[in-house]
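> A structural model of the following input is requested.
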Amino acid sequence: MTERNDDHGGAFAAALRAAISERGITLARLQRRLVDDGNPVSMATLSYWRSGARQPEGAQSLSVVEGLEDHLGMNRGQLTSLLGPSARLGPLAPPRLPFDEVRELRETAETLTALRAATQDALRDLSTQVTAFVGRDGAVESITMRSLVQATKGAIAEIPLIDVAPVETDVMSEISDVIGGRVDREYLHPGGLLSGVVIALDEPITTGATTLFEFTERFPAGYPPRQSVWHATSRPARETLIWVRFHPDAPPTWCEEYCETSDEYVTAMRSVAHGAVHVAKHGFGPGVLGIRWGYDE
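Coordinates of the predicted model:
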């Protein structure tokens, strides 16, 4: 499976979404039927295929696609014909999920080391509110994040933040308008996928104390277009809220929320009402909560 952004990849995803919608079947039920047929595939993989972020590659994936055609009442070849010739060249790059691959775990540790920042095992995420503004081109222009955190032991004077780019790049996102702290250090990993910053708090907190900070993340020219917003937390959080606001001239064709933990991967298609969509969870974590969207031609 590899990332695809060409016409074939978009046509495949659009046809798959339409077939699932017309059949009235959930992605979870479809996944169970495929597994029962001897076509093992994860919910995450199906979700990425449906969103168009990636498309099937290799013999095993093509077998799954044929199973999809059967269970969705489609003619054989109806989906596979939309994949393009590269799908028959065998496996290429592996799928990539936030904080779920060996490379990203390793590079996260390397980035924290370069930033001289320890992992935040003494920090509790009480409330995080993320507001994303999508531009006319359908990509995120800026993200404002407000977070209430608590020290569970010792003293905390700074907070590291890790960003995972959609694809490898030598351009970092920019953190500005920090309230409750300041950007003290930043680092772009040589691999081009991860970067990080350290926010030094205005006032260090000790066991039981809380602090509230806010910042805005912007994506300068050259940064790969981002059509997703997500928040990762390493322990249960009281409240996690993600709100995506679309440009009035760029409502998405489709929108999907996803929730990934060590035990499951759950997705749900969402409608965009009045130019915005949000997802809220209480007691969520550890895991990744996000919203992604796209545009059919």
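> from here on, contacts and neighbour counts on C-alpha atoms
Noted.
> so where do the strands sit in the stretch 51-200 of the chain?
54-55, 123-134, 140-151, 155-164, 174-179, 181-188, 194-206 (DSSP state E, counting those that start in this stretch).
> starting at the chain centroid, how far to the shortest one?
Spelled out, it's strand 54-55. Per C-alpha atoms, centre = their mean, to the nearest Å, the displacement of strand 54-55 from the mean C-alpha position of its chain is 15 Å.
> Contacts made by that strand with the rest, please.
1-5, 9, 12-13, 48-49, 83, 95 (C-alpha atoms under 8 Å, 6 or more residues apart in numbering).
> if we go to 6 Å?
With contact meaning C-alpha atoms under 6 Å, 6 or more residues apart in numbering, strand 54-55 is reached by 1-4, 48-49.
> Now intersect the residues you listed with the helices, please.
Using DSSP state H, 48-49 are the members of the contacts of strand 54-55 that sit in helices.
> Which residue, other than its chain neighbours, is closest to residue 62?
Closest residue to residue 62 apart from its sequence neighbours, by C-alpha to C-alpha, 6 or more residues apart in numbering: residue 56 at 6.5 Å.
> So the one you found sits against residue 1, correct?
Yes - if you go by C-alpha atoms under 6 Å, residue 56 and residue 1 touch, sitting 4.9 Å apart.
> and for comparison, fold this next one:
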Amino acid sequence: MPKESVDSHTENTDPDVAAALAQGPFHTALRAAIHARGLGLDRLRHRLLARDLNVSTTSLSYWQHGRTQPEHPKSIEAVAALEEILNLPNGSLRSLLGPRRARGPRSLRVKQRRPEAVIGGGVAMKELCDRLPAAREHNLDVVTEQVTATIDKDGRDAGHTVTMLVRARRNNVDRHIAMFRGDPGCDIESVRVLAHRDCVVGRIARHPQEPMLLAEILFGVTLDQNDTHLMEFEIVDGTGDRAQCYGHGFRYPVEHYTLQVRFDPEQLPRRVFRFAQSRLGTDLHETGSVVINNWMTAQISQSRVEPGALGIGWEW
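Okay, here's the model as predicted:
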């Protein structure tokens, strides 16, 4: 587009939106533009569908809250369409995305085993890991992990219970570091970590600005190489905004993983799906539908999980 056209379009842009486009970041500018146009995410999704661009409301919500960022070519194409739909200058949102980041299982396995890279959170997670350096160590293999997440009657993530069977990779291993990142609006100071079976909770590091924490889960015994330990703990939340997915990041292979998401009978989603990511914080890639059973539970189960992220998402 000629420079004159871009400048003219900018003059007609809401002042708050223009400031957000000038300063960034991407999610702030997108959120301001959506608010200024007064369009709901469902309407945006349908306008994108009319252009043969299938972007879920979950992805749109996460884009505008900074939890994920468009990276896939189709997602970038959708951002270009959003610029038109939201009456923004051509390229104004895309310019805030910066260069495309390296993605994919191979680069993830080789280069991205740092917690802040796989779990997400960037600098904030790095700062937490600096406070609990054991979070960066690979002292345990996860044999099996079962997570049961609960969504309350208001649609919020009320927390999750984790049952893990771990195996020591070396001698003198006595703890697991649990990592948690809450939904937008989460009050991290109110999040509790509870020990249920064959463990106790040690130190907890909470980030002062971001909804993230690390918690020591102490075994109460010291494992030698190849010893196993079965434990159960819970992270209790219920303070964030209405949830739209539950994802779990894996830095290393896991032999078997099961995730259950339990919904309140009074607040059932209209659609449920499973997704995969190269790491938490990137686009959600739907990999299939999930059925809610008679117990109001959606479940996925997978063996030989590779590094990356898996989860269950839904639309209200």
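> still on that earlier bit, between the strands of the stretch 51-200 of the first structure, which gets nearest to residue 253 of the first structure?
strand 123-134 (13.8 Å; C-alpha to C-alpha).
> corresponding residues in the second structure for the closest one?
Under TM-score structural alignment, the counterpart of strand 123-134 of the first structure in the second structure spans residues 140-151.
> between residue 56 and residue 1 of the first structure, who's got more neighbours?
residue 56 (28 against 20; other C-alpha atoms under 10 Å).
> before we move on, back to that, quick one, which of the strands of the stretch 51-200 of the first structure is nearest to residue 266 of the first structure?
Closest among the strands of the stretch 51-200 of the first structure, once you apply C-alpha to C-alpha, is strand 54-55, at 17.3 Å.
> compared with the second structure, how much does that closest one deviate?
Following the fit onto the second structure, the mean deviation recorded for strand 54-55 of the first structure is 4.0 Å by mean C-alpha distance after the TM-score superposition for the first structure.
> any idea which element residue 311 of the second structure lies in?
Using DSSP states H and E, residue 311 of the second structure sits in strand 308-315.
> Just give me the mean distance for that strand relative to the first structure.
Mean for strand 308-315 of the second structure is 1.5 Å (mean C-alpha distance after the TM-score superposition for the first structure).
> That strand aligns to what range in the first structure?
Against the first structure, the aligned range for strand 308-315 of the second structure is residues 287-294 (TM-score structural alignment).
> Which residues does the matching stretch contact?
Against stretch 287-294 of the first structure from outside (C-alpha under 6 Å, 6+ apart): 227-233, 252, 254-261.
> 8 Å - rerun?
Contacts of stretch 287-294 of the first structure (C-alpha under 8 Å, 6+ apart): 51-52, 98, 138, 227-235, 242, 244, 252-262, 278-279.
> Among these, which ones are in strands?
Among those, DSSP state E puts 228-233, 242, 244, 254-260, 278-279 in strands.
> Any of those residues buried? List them.
Neighbour-count burial (16 or more other C-alpha atoms under 10 Å) is assigned, among these, to 228-233, 242, 244, 254-260, 278.
> Map residue 238 of the first structure onto the second structure.
Using TM-score structural alignment, residue 238 of the first structure sits opposite residue 255 in the second structure.
> Reduced to three states, what does that match come out as?
For residue 255 of the second structure, the assignment made with DSSP: H, G, I helix; E, B strand; the rest coil gives strand.
> roughly how far apart are the nearest residue to it once chain neighbours are set aside and residue 253 of the second structure?
What sits nearest to residue 255 of the second structure in space, not counting adjacent residues and going by C-alpha to C-alpha, 6+ apart, is residue 304, at 4.6 Å. Distance of residue 304 of the second structure to residue 253 of the second structure, computed by C-alpha to C-alpha, to the nearest Å: 7 Å.
> For the two, indicate the residue with more neighbours.
More crowded of residue 304 of the second structure and residue 253, by other C-alpha under 10 Å: residue 253, with 16 against 12.
> Let me know whether that one touches residue 303 as I believe.
No - taking contacts as C-alpha atoms under 8 Å, residue 253 of the second structure lies outside contact range of residue 303: 9.6 Å.
> Could you measure from the residue nearest the centre of the first structure over to residue 259 of the first structure?
Central residue of the first structure (C-alpha atoms, centre = their mean): residue 230, 4.9 Å from the mean position. Taking C-alpha to C-alpha as the measure, residue 230 of the first structure falls 9 Å from residue 259 of the first structure.
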